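Enquirer: no FASTA, just this:
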């Protein structure tokens, strides 16, 4: 399989699928495209041959069959690899894990807009300013902490649904990167979970690649002048 992704420093959606595949040792070839979203760019030219959505990530089989969107990719991987606990084995835990992923997938617009993923950056002052300015961002952060804390308490941790890292953890890995970059405040349990995510081998490998990338795209650097 091939996984098309964007810059590791910025592409939060790409991070989910890449981390999930790496965490379960599922072999794939990485094809990284520069996340330059201008009409006619090499990014769009490369994707137009593999997916009508023209977005990353997209997972492509050897025969050209493509699956795009992070939720669809997670479900496809789970079906292709039933031996891997992509989702929890127990039905109710599985339903709750899907609920968390769907809420992340569709929501938290203030967090996405105010604190775009930028792994290389340290923007704690910006994070404090954004939190003070935007009640919606504060609500997003409170809701994320609630989701994490409830799941960890119910499962016993260390991951959201117990002893095994799964799709829900991969989906929230980009949120942990935002917490890290912008110094967003969390309670002890949620902050400890962020630390565990950072140290997971698949997440740590993505971070290491992002830090060595050094490919700065102005459209993805709204706060660079403030650093």
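Expert: Perfect, thanks for sending it. What you are looking at is a predicted structure, and each value in this text was computed from that prediction instead of being measured.
Enquirer: Could you use CA atoms for every contact and neighbour count after this?
Expert: Noted.
Enquirer: Next, the contact list for the residue of the chain most remote from its centre, please.
Expert: Centroid-distance maximum for the chain: residue 63 at 27.1 Å, with C-alpha atoms, centre = their mean. Neighbour list for residue 63: empty [criterion: C-alpha atoms under 8 Å, 6 or more residues apart in numbering].
Enquirer: what ranges do the helices span in this structure?
Expert: 12-23, 42-47, 70-80, 91-106, 109-114, 124-133, 135-155, 167-182, 188-199, 201-213 (DSSP state H).
Enquirer: One more to weigh against that first structure:
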């Protein structure tokens, strides 16, 4: 047991769980992950028992309880400054936080139309103009940041910003939302990350299917 416990739910569907989990895992931080599967029909009582918002992820550290993926990442970054969850230069760190907050608060058309789903057989999905606009904005972020940093990730080394966009990689892949070579190359690098592979394998092995989360 460690003194950090991250509460998550179904790995196949929970994009917010993936963000916090992957940031911590990629940084080599020791933590316990406790999974509370969705129980939508009953109102998710297990999640509500641990989370003040009724949602996950939630990080528990002694008497401290932190909810919301980006807040968890910030807490971990302050707790372990040596792991460089954010880029070191102040200007890059500010941009990394800006695009991470944009991910946290935006792209609702994409989220609603294309739920994260690691078990989905990749196939194209007809999407509306709002989803296309979200895809284009995300690809612009990826392209500009990798051009500035030189890659392989958004700010050179893997950072919290990459973890924040990791669920989008699944969405772009399984719904075949892009054919852009630069985007596909970045997606391949994320999908080759050991933390991604560990999460993907666990997600695909889960027995649970939640109605309404399958597209």
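Expert: Now that the structure is in, tell me what you want to look at. No experiment lies behind these values; they were computed from the predicted model shown.
Enquirer: Kindly provide the TM-score of these chains.
Expert: Taking TM-score structural alignment, normalised by the length of the second structure as the basis, the two superposed chains have a TM-score of 0.95; 212 aligned residues with a C-alpha RMSD of 1.2 Å.
Enquirer: how about a markdown table for the helices of the first structure, with mean neighbour count added?
Expert: Formatted as a markdown table, the helices of the first structure follow (neighbours: other C-alpha atoms under 10 Å):
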| stretch | mean neighbour count |
| --- | --- |
| helix 12-23 | 23 |
| helix 42-47 | 16 |
| helix 70-80 | 17 |
| helix 91-106 | 15 |
| helix 109-114 | 17 |
| helix 124-133 | 16 |
| helix 135-155 | 17 |
| helix 167-182 | 24 |
| helix 188-199 | 17 |
| helix 201-213 | 16 |
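Enquirer: Tell me which of these sits nearest to residue 33 of the first structure.
Expert: Distance to residue 33 of the first structure, taken as C-alpha to C-alpha, is lowest for helix 42-47 among the helices of the first structure, at 5.8 Å.
Enquirer: Tell me who's in contact with the equivalent of residue 170 of the second structure over in the first structure.
Expert: Matched by TM-score structural alignment, residue 170 of the second structure corresponds to residue 177 in the first structure. Going by C-alpha under 8 Å, 6+ apart, residue 177 of the first structure touches 117-119, 198.
Enquirer: residue range for stretch 21-36 of the second structure in the first structure?
Expert: Stretch 21-36 of the second structure covers residues 18-33 of the first structure once aligned (TM-score structural alignment).
Enquirer: what distance separates the matching stretch from the centre of its chain?
Expert: Distance of stretch 18-33 of the first structure from its chain centroid, counting by C-alpha atoms, centre = their mean, to the nearest Å, is 13 Å.
Enquirer: So which residues make contact with it?
Expert: So stretch 18-33 of the first structure is contacted by 1-7, 42-43, 46, 74, 84, 86, 165-167, 170, 201-203, 206 (C-alpha under 8 Å, 6+ apart).
Enquirer: cutoff 7 Å now
Expert: When contacts are defined by C-alpha atoms under 7 Å, 6 or more residues apart in numbering, stretch 18-33 of the first structure is touched by residues 1-7, 43, 84, 167, 170, 202-203.
Enquirer: ok so, going back, possible to save the contacts of residue 177 of the first structure as a markdown table with distance to residue 153 of the first structure?
Expert: Shown next, in a markdown table, are these (distance: C-alpha to C-alpha, whole Å):
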| residue | distance to residue 153 of the first structure |
| --- | --- |
| 117 | 27 |
| 118 | 30 |
| 119 | 28 |
| 198 | 20 |
